[in-house]
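Engineer: dropping the sequence and predicted coords here.
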Amino acid sequence: MMPDRSDLSAIAALLREVAGSIVMPRFGHIGPADLRTKSGPLDPVTVADEAAERALTEGLRALFPDVAVIGEESVAADPALLGAVAGPAPVFVIDPIDGTQNYAAGLPLFGLMIALVEGNQTIAGLIHDPLRDDTMLATRGAGAFLLRGAAARAEFLPLRVAAPAPLAQMIASVSWQYMAADEKSRVLARLDAIGQTPNLRCAAATYRAMASGHMHATVSRRTLPWDHAAGTLIVEEAGGHVRRPDGEAWRPADIDGGLIAAADRDTWHRLRDALYG
């Protein structure tokens, strides 16, 4: 299944509607009763995450009744659902609120993400920023765009990653929290070679920053598909280069091999060599 621009516009409209009706009204109003943890204290979920995933699931099923839908919260309840991303059939993968820690704390760095995966390859990806009220999106082989506005007034503005920069001037997000102890020690000891290493605690915001030319790279260890499928495709279609640290292509079923997304192939190699060489 290869969605066209009208399909992407419909999905973007769904993201915008759910953000406006469910996510933003609760922003800044999440209390202890609205929040629980899943695998640990760094893995929270709010009532807004759950409500948004239900609404997005229902909306996608109405738009595309023949395509399966899974999401971060549904997989938390039934981990076997994750196997769908490696299968041959198309499946939508939802992150109802990426950056839940930020969202729950009232920090304006979060987003809603949807990826379309088929045969363990991302076919389309969308990242919606509820505060800016715009959506970055891409389909494989067709470029990446910022969709601004609604319906007939919408504009598709091309996205482009940053120009290459020396390591000492590079801005790269490095998420080391899920690295094994030896890898973490090695990577942390080498971060001084990189100009700036912000961690936004939000893959949606990080990939948006990369695709719009404001960040040169991101390094992640845990690579769950709802966190990375949409963003990696958008970055690639905006001119970036995405691979696992071993140089192999990253695919949505690769949940624990790590990935490096960079503005171009040369930047990728320089960063990989600096951190892992």
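Structural biologist: Looks like it arrived, so ask away. Model, not experiment: these values are computed from the prediction.
Engineer: contacts, neighbours, all on C-alpha from now
Structural biologist: OK.
Engineer: quick one: the strands in the stretch 51-200 of the chain?
Structural biologist: Secondary structure of the stretch 51-200 of the chain (DSSP state E, counting those that start in this stretch): strands located at 68-71, 91-98, 111-118, 121-129, 134-139, 144-148, 155-158, 172-174.
Engineer: OK, contacts around Gly119?
Structural biologist: Val85, Ala86, Gly87, Pro88, Ala89, Pro90 (C-alpha atoms under 8 Å, 6 or more residues apart in numbering).
Engineer: Ala33 is nearest to which of the strands of the stretch 51-200 of the chain?
Structural biologist: Among the strands of the stretch 51-200 of the chain, strand 91-98 comes nearest to Ala33, with 17.9 Å by C-alpha to C-alpha.
Engineer: angle of the closest one against strand 111-118?
Structural biologist: Strand 91-98 runs at 170 degrees relative to strand 111-118, counting by axes from the mean of the first three to the mean of the last three C-alpha atoms, to 10 degrees.
Engineer: structure B:
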Amino acid sequence: MNQTNPNQEPYIVSSKSFTAVAINCAAKAGEWIKSKLGSYEKLDIKVSTHDLVTEVDKGAEKLIRRLILTHFPDHAFLGEESTGIGAAAAASALHDVEESEYLWIVDPIDGTTNYVHGLPLYSVSIALAHKGEIIVGVIYDPSRDELYVAEKGKGAYVHGVPMKVSKEQKLEDSLIATGFPTEQTVLLPLNLAGIQAVAPRVRNIRTIGSAALSLAYVATGRLSGFWELNLNAWDLAAGMLLIQESGGRVTDTAGNPYHLGVRNVIATNGHIHDELHTVLEQANVTGMDL
């Protein structure tokens, strides 16, 4: 067993173990997803026309679940496609399992809309929480064959090379990403107002269409920061650990520390975090009062 702190309970993070299984699941699911690109048979709408699901999403989640439970049959599992539709359903599903000793948190295709349109910006996101704390995070980009891996206390890596967040010290020098919430009545206009507030203050803004990839890009220094409203545990868990282990910072949009229930997020290289938070707060677009 590996131990990052002698005062904490140890957890297994090597050989047969959690990280190896997460990597294997992400790689196999990613390979299968890529093989199905352009050949899905049915497209369903969940919350809105911005929120799509295909049988490939569902099949990939079943594949990942089966592989994980083969190794760890007593572990809990939280997957996007096996959870009901909407924020309330997601919160309820998380509540049912968040006290589990070990909880796998999976988004089989983060960026389904990109996938449906053939845009190569989608990913598989797998995280493992131990008593509510993320200890393993894996994001796999099948299009680029980029595998991002983090273990708590052991750093983060892509292609086996250690990742570090970017060095920008000021918002004005930063490339920032965001996304468009699927809820269109309140949250979409709020995020558009956030873009209006942030855009004049930064070098530029990108909307990648995959929260997991956006977080991975913050971790590897391609982006200086990212914020988005109304996300779920499966969107954030793996990427959050990647960023923390790469030297960055993740909070909710009120500046509070990350936990599994966070839905409105700011993730940065750390240097620009407070400045980005201040801009969003002053524009009253954090979404925390909804």
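Structural biologist: Ah, there it is. This structure is a prediction, so every number in the text was calculated from the model and none was measured.
Engineer: ok, back up a step: which of the contacts of Gly119 of the first structure does the second structure keep?
Structural biologist: Contacts conserved in the second structure for the contacts of Gly119 of the first structure, counting by both residues aligned by TM-score structural alignment, their matches' C-alpha atoms under 8 Å: Ala86, Gly87, Pro88, Ala89, Pro90.
Engineer: by neighbour count, which of those wins?
Structural biologist: Using other C-alpha atoms under 10 Å as the neighbour test, those are led by Pro90, with 23 neighbours.
Engineer: tell me if I'm right that it and Met1 touch.
Structural biologist: Yes - if you go by C-alpha atoms under 8 Å, Pro90 of the first structure and Met1 touch, sitting 6.8 Å apart.
Engineer: which residues do the two both contact?
Structural biologist: Listed as contacting both Pro90 of the first structure and Met1 by C-alpha under 8 Å, 6+ apart are Glu118.
Engineer: enumerate every residue touching the residue nearest the centre of the second structure.
Structural biologist: Of all residues in the second structure, the one closest to the mean position by C-alpha atoms, centre = their mean is Leu236, 3.0 Å from it. The neighbours of Leu236 of the second structure, taking C-alpha under 8 Å, 6+ apart as the test, are Ala211, Ala212, Leu215.
Engineer: just to revisit the earlier point, turn the strands of the stretch 51-200 of the first structure into JSON lines, columns for distance to Tyr276 of the first structure and mean neighbour count.
Structural biologist: Shown next, in JSON lines, are those (distance: least, C-alpha to C-alpha, whole Å; neighbours: other C-alpha atoms under 10 Å):
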{"stretch": "strand 68-71", "distance to Tyr276 of the first structure": "32", "mean neighbour count": "21"}
{"stretch": "strand 91-98", "distance to Tyr276 of the first structure": "28", "mean neighbour count": "27"}
{"stretch": "strand 111-118", "distance to Tyr276 of the first structure": "29", "mean neighbour count": "27"}
{"stretch": "strand 121-129", "distance to Tyr276 of the first structure": "26", "mean neighbour count": "26"}
{"stretch": "strand 134-139", "distance to Tyr276 of the first structure": "30", "mean neighbour count": "27"}
{"stretch": "strand 144-148", "distance to Tyr276 of the first structure": "30", "mean neighbour count": "22"}
{"stretch": "strand 155-158", "distance to Tyr276 of the first structure": "33", "mean neighbour count": "14"}
{"stretch": "strand 172-174", "distance to Tyr276 of the first structure": "13", "mean neighbour count": "24"}
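Engineer: can I get those strands in JSON lines with distance to Ala180 of the first structure?
Structural biologist: JSON lines is the format used below for the strands of the stretch 51-200 of the first structure (distance: least, C-alpha to C-alpha, whole Å):
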{"stretch": "strand 68-71", "distance to Ala180 of the first structure": "26"}
{"stretch": "strand 91-98", "distance to Ala180 of the first structure": "23"}
{"stretch": "strand 111-118", "distance to Ala180 of the first structure": "27"}
{"stretch": "strand 121-129", "distance to Ala180 of the first structure": "27"}
{"stretch": "strand 134-139", "distance to Ala180 of the first structure": "32"}
{"stretch": "strand 144-148", "distance to Ala180 of the first structure": "34"}
{"stretch": "strand 155-158", "distance to Ala180 of the first structure": "38"}
{"stretch": "strand 172-174", "distance to Ala180 of the first structure": "14"}
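Engineer: and those strands: which comes nearest Asp266 of the first structure?
Structural biologist: Closest of those to Asp266 of the first structure is strand 172-174, at 14.3 Å (criterion: C-alpha to C-alpha).
Engineer: what span of the second structure lines up against the closest one?
Structural biologist: Under TM-score structural alignment, strand 172-174 of the first structure corresponds to residues 176-178 of the second structure.
Engineer: name the residues that touch that stretch?
Structural biologist: Applying C-alpha under 8 Å, 6+ apart, the set of residues contacting stretch 176-178 of the second structure is 202-208, 214, 223-228.
Engineer: now do the helices in the stretch 1-150 of the second structure.
Structural biologist: Under the criterion DSSP state H, counting those that start in this stretch, the stretch 1-150 of the second structure carries helices at the ranges 18-35, 55-71, 87-97, 112-116.
Engineer: if you could redo that for the stretch 151-290 of the second structure, that was the one I meant.
Structural biologist: 187-198, 211-219, 233-245, 273-282.
Engineer: will you turn those into a markdown table that also has distance to Ala76 of the second structure?
Structural biologist: Output for the helices of the stretch 151-290 of the second structure, formatted as a markdown table (distance: least, C-alpha to C-alpha, whole Å):
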| stretch | distance to Ala76 of the second structure |
| --- | --- |
| helix 187-198 | 31 |
| helix 211-219 | 21 |
| helix 233-245 | 14 |
| helix 273-282 | 33 |
